[in-house]
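In: Kindly generate the corresponding structure for this input.
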Amino acid sequence: MGKEAVNDSVVKLTQALIQQRSYSGEEKGVSDELTKYFKENGYTDVHVDKYGNTIGHIKGSRPGESILFDGHMDTVPVTDESVWKYPPFAAEIHDGKIYGRGTSDMKGALAAMAVAAAEFNKETKGDFAGDIYVAGVVHEECFEGVAAREISKYANPDIVVIGEASQLNLKIGQRGRAEIKLEVFGKAAHSANPEKGINAVYKIGEIISEIRKLEPTHNEVLGDGILELVDIKSQPYPGASVVPEYCVATYDRRLLVGETLESVIAPIQELLDKMMKADPELDAKVSYSVGKEKCFTGETITGERFFPGWLYNEDEEFVQTAYKALKDIGQNPVITQYNFCTNGSHYAGEAKIKTFGLGPSKENLAHTLNEYIEIEQLQSVKDSYKAICRAFL
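Out: Next up is the predicted model:
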């Protein structure tokens, strides 16, 4: 099958974004493409903030609510381009699908948002109440919701639409995510005389066994607040003839609604306090990992790795408004939840802004080899976003 050409504005913009490789911290090419599109297609103004978030704004003719469409510009890396069926940054079209890194996660949705807002503005001749913001977000793959804090501060939206893949279904919640660091401080010694040291790995092993006995929190809709060990490292490494004096274990914690920085860490801290009281040689500490990433603007983005969960009731008025808007254009969405983290951790979880997810493509295509998006899904979600604009503005 050869390369196909499709003369469609959403397809063209999606291809342009895919052709700009944009790993986290390298989103400038996508930012430039978006900025160009905003300026050439009737947006009132464009704002690129200190982190590189790129926000197009269309002002309506009358005061009203503001709606923010959120789509991240960064992608996870491609480990080996040679094993891809089609080049991951060529955005080739085959059998009605665009192939490439970021097609489903989530440059297709971002392109559809930008085009939908421009078309809605043109079709209404700008005669609508309120404001539309389309935000291309940086660093979402490492920091769900951290860069988004700058966006909500700037746009102050009443409604947020997250464009992560949902197969055109409405998503009204998700578990959050935290990265917890468990550290144990031992005492180095020659491994020929281990009794003179304190082996940090043995000590952390005892704690890990006890942590596995902790009862997980639970939510009827979102499930368990999972706490899973994901890596462990000791020092010195390699430990040639040395009893390790330090060991750190990282846990992935899936967060439920209402869980806080304090409530999540409390049971682990209580366990450590009890174990340290029983064992005078044990010196252990629990905390949240802190991430630090360089932005393409030169700014550094820093944040604790704690991204809250959120959940709305499907009977809420704004959810039903969105649902009805989609039904009215012949779509048939199911109201459900995401099974992964999104920038909704900030908008809904932290800032308490009314938020729902609505995106094209399948959730399980994110981060995969031979990632693609169906053109039919792209065109349908553009209609979805226009319907949302009509319903709220």
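In: C-alpha from now on. contacts and neighbour counts both.
Out: Will do.
In: before we move on, what SS does the residue most central in space within the chain have?
Out: Geometric centre of the chain, nearest residue: residue 342, 3.4 Å, by C-alpha atoms, centre = their mean. Here residue 342 is recorded as coil under DSSP: H, G, I helix; E, B strand; the rest coil.
In: one more to line up against the first:
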Amino acid sequence: MTDAAELTARLIRCPSVTPEEGGALDLLGGLLGRAGFQVHRVDRNGTPNLFARWGDKGARSFGFNGHTDVVPPGDPAAWTHPPFSGHVESGVIWGRGATDMKSGVAAFAAAAIDFVTNTPPDGAIILAITGDEEGPAQDGTRALLDWMAERDERMDVCIVGEPSNPDFMGEMMKIGRRGSVTFRIKAAGLQGHAAYPHRARNPLHALTRFLEGLIAAPLDEGTEHFDPSGLQITSIDCGNPASNVIPATATAIVNIRFNDLHDGASLTGELERRAGAITAETGVAIEIVPHVSGDAFLTKPGDFVDLVRDVVEQETGHQPELSTSGGTSDARFVKDHCPVVEFGLVGHYMHQVDERVPVAQVQQLQAIYHKILERFFA
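Out: From the prediction side, this is the model:
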């Protein structure tokens, strides 16, 4: 039997801080290749990725997606054990990536290896593993999906192994995610003396009026599977060191986490409409520059969601809540390829100093993934 906990410790010892591969994908590629998987490196623009398939191309297939890259550890001296030591003590694995998410990758890789070794399925298992989830995410899972499309590789369903449980195993699985869009807003007025405002056009006055309009009322009241959309002003700046000068320009940053009533294009259009009205009133030009990280999506409850939910309840004793909470993940790319859900470990120590995970939890996740494969191919 492949030990997911031991594999987690070995992966942690690979210092794969985005965008460095650190040896993690080489380690996984070797293990999977020896188990009979066809393994391909799918690097794009210097970003490391790994694709592995057991079984015939075109056969009914189950996919796993995850990442081996990690965020920087910060000051190594602040850690109880060195961040890339993979130290195991008293049933706990320590190190950067222990929770997010080398343990998840180890669990689904170990489950897949054991499953095809002991019970070769009538179908295919695909692992799509990226080294670019914690970074820009332009050449990671996106590159893998592009590469797969070019070669007619297909996952029928997919689990993303990100930590999904807030406090205990079996508490929650993700069947969707809110969308996220960031707007950089620039107001261009006319600089002048604060004592003579009639000779200037104050961009801050126009910008704050615009922002006040955005926060005056909720965007919506939520939907069946999503909470209300949320808008946050995260920055306002004009770079003005003088108290008696009306600045020429001012900028703001707004982030919106939105549900399935909206998409990035519709929100951009609404902000541009409001900006145009403020410009007409004040003479201050307001420019809106959007960056859409991903649109909202939902994998509707049905056979696939039920299968995962039933196995999680069977293995943990808890029926997981079907949630769309949290930030973004690479599921936002996978959802354009096939139905996708997220289920992984408890996320208590993600990105923290002294990131760690219980050995038993990693092994339980391996068992859950193995049982899901058994049920899917039964």
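In: Any idea what the TM-score comes out to?
Out: After superposition, the two chains reach a TM-score of 0.86 (TM-score structural alignment, normalised by the length of structure 2), with 363 aligned residues with a C-alpha RMSD of 2.8 Å.
In: about what we covered before: when you align them, which residue in structure 2 goes with the residue nearest to the centre of structure 1?
Out: Using TM-score structural alignment, the partner of residue 342 of structure 1 in structure 2 is residue 329.
In: if we can go back for a sec, which non-adjacent residue is nearest the residue nearest to the centre of structure 1?
Out: If the residues on either side of it in the chain are set aside, residue 342 of structure 1 comes closest to residue 144, at 5.7 Å by C-alpha to C-alpha, 6 or more residues apart in numbering.
In: mind listing the helices in the stretch 251-393 of structure 1 by residue range?
Out: With helices called from DSSP state H, counting those that start in this stretch, the stretch 251-393 of structure 1 shows them at 261-278, 317-328, 344, 375-392.
In: Dump those helices to a markdown table, plus mean neighbour count.
Out: Putting the helices of the stretch 251-393 of structure 1 into a markdown table (neighbours: other C-alpha atoms under 10 Å) gives the following:
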| stretch | mean neighbour count |
| --- | --- |
| helix 261-278 | 14 |
| helix 317-328 | 17 |
| helix 344 | 32 |
| helix 375-392 | 21 |
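In: contacts for stretch 332-349 of structure 1?
Out: 70, 140, 144-146, 148-149, 152, 160, 162, 164, 166, 168-177, 222, 257, 307-310, 314, 323, 326-327, 353-356 (C-alpha atoms under 8 Å, 6 or more residues apart in numbering).
In: Among the residues you listed, which lie within strands?
Out: Mapping the contacts of stretch 332-349 of structure 1 onto strands (DSSP state E) picks out 70, 160, 162, 170-171, 173-174, 176-177, 307, 310, 354-356.
In: how about residue 135 of structure 1, what's its partner in structure 2?
Out: So, by TM-score structural alignment, residue 135 of structure 1 is matched to residue 128.
In: Touching the host helix or strand of that match from outside, list them.
Out: Assigned by DSSP states H and E, residue 128 of structure 2 belongs to strand 124-130. With contact meaning C-alpha under 8 Å, 6+ apart, strand 124-130 of structure 2 is reached by 48-57, 59-69, 105, 109, 112, 140-141, 144, 155.
In: relative orientation of it and helix 359-377 in degrees?
Out: Calculated by axes from the mean of the first three to the mean of the last three C-alpha atoms, to 10 degrees, strand 124-130 of structure 2 forms an angle of 140 degrees with helix 359-377.
In: what about strand 124-130 of structure 2, how far off from structure 1?
Out: Once the two models are superposed, strand 124-130 of structure 2 sits on average 1.5 Å from its counterpart in structure 1 (mean C-alpha distance after the TM-score superposition for structure 1).
In: Matching residue 280 of structure 2 against structure 1, which residue comes up?
Out: Aligned partner of residue 280 of structure 2 by TM-score structural alignment: residue 277.
In: quick one: what's aligned to residue 97 of structure 2 in structure 1?
Out: The alignment partner of residue 97 of structure 2 in structure 1, by TM-score structural alignment, is residue 102.
In: how near is its match to residue 29 of structure 1?
Out: 14 Å (C-alpha to C-alpha, to the nearest Å).
In: And those two? Which one has more around it.
Out: A count of neighbours by other C-alpha atoms under 10 Å puts residue 102 above the other of residue 102 of structure 1 and residue 29, at 33 against 18.
In: related to what we said a few turns ago, what residues does the match of residue 97 of structure 2 make contact with?
Out: With C-alpha under 8 Å, 6+ apart, residue 102 of structure 1 has these contacts: 18, 74-76, 108, 366-367, 371.
In: Scan those and report the most crowded one.
Out: Ranked by the number of neighbours (other C-alpha under 10 Å), the contacts of residue 102 of structure 1 place residue 108 first, at 35 neighbours.
In: and the closest residue to that residue other than its chain neighbours, how many neighbours does it have?
Out: Among residues not flanking residue 108 of structure 1 along the chain, residue 14 sits closest, at 5.2 Å (C-alpha to C-alpha, 6+ apart). As a burial measure, residue 14 of structure 1 scores 25 neighbours (other C-alpha under 10 Å).
In: which residue lines up with residue 338 of structure 2 in structure 1?
Out: Residue 338 of structure 2 maps onto residue 353 in structure 1, by TM-score structural alignment.
In: Could you do residue 158 of structure 2 as well?
Out: Under the alignment defined by TM-score structural alignment, residue 158 of structure 2 is paired with residue 160 of structure 1.
In: Pretty sure residue 41 of structure 2 sits against residue 53.
Out: No. The criterion here is C-alpha atoms under 8 Å, and residue 41 of structure 2 misses it with residue 53 at 12.0 Å.
In: Neighbour count for those two, which is higher?
Out: For the pair residue 41 of structure 2 and residue 53, the greater number of neighbours falls to residue 53 (22 against 16), based on other C-alpha under 10 Å.
In: any idea which helix or strand carries the more buried one?
Out: Assigned by DSSP H and E, residue 53 of structure 2 belongs to strand 49-54.
In: Against which helices or strands is that strand packed?
Out: Counting contacts by 3 or more C-alpha pairs under 8 Å, 6 or more residues apart in numbering; DSSP states H and E, strand 49-54 of structure 2 packs against helix 24-34, strand 38-41, strand 124-130, helix 141-150.
In: Map residue 261 of structure 1 across to structure 2 for me.
Out: Superposed on structure 2 with TM-score structural alignment, residue 261 of structure 1 falls opposite residue 264.
In: So the residue nearest to its match when sequence neighbours are not counted versus residue 77 of structure 2, what's the distance?
Out: Spatially, and ignoring its direct neighbours in sequence, residue 264 of structure 2 is nearest to residue 292 (5.8 Å; C-alpha to C-alpha, 6+ apart). Per C-alpha to C-alpha, residue 292 of structure 2 is found 37 Å from residue 77 of structure 2.
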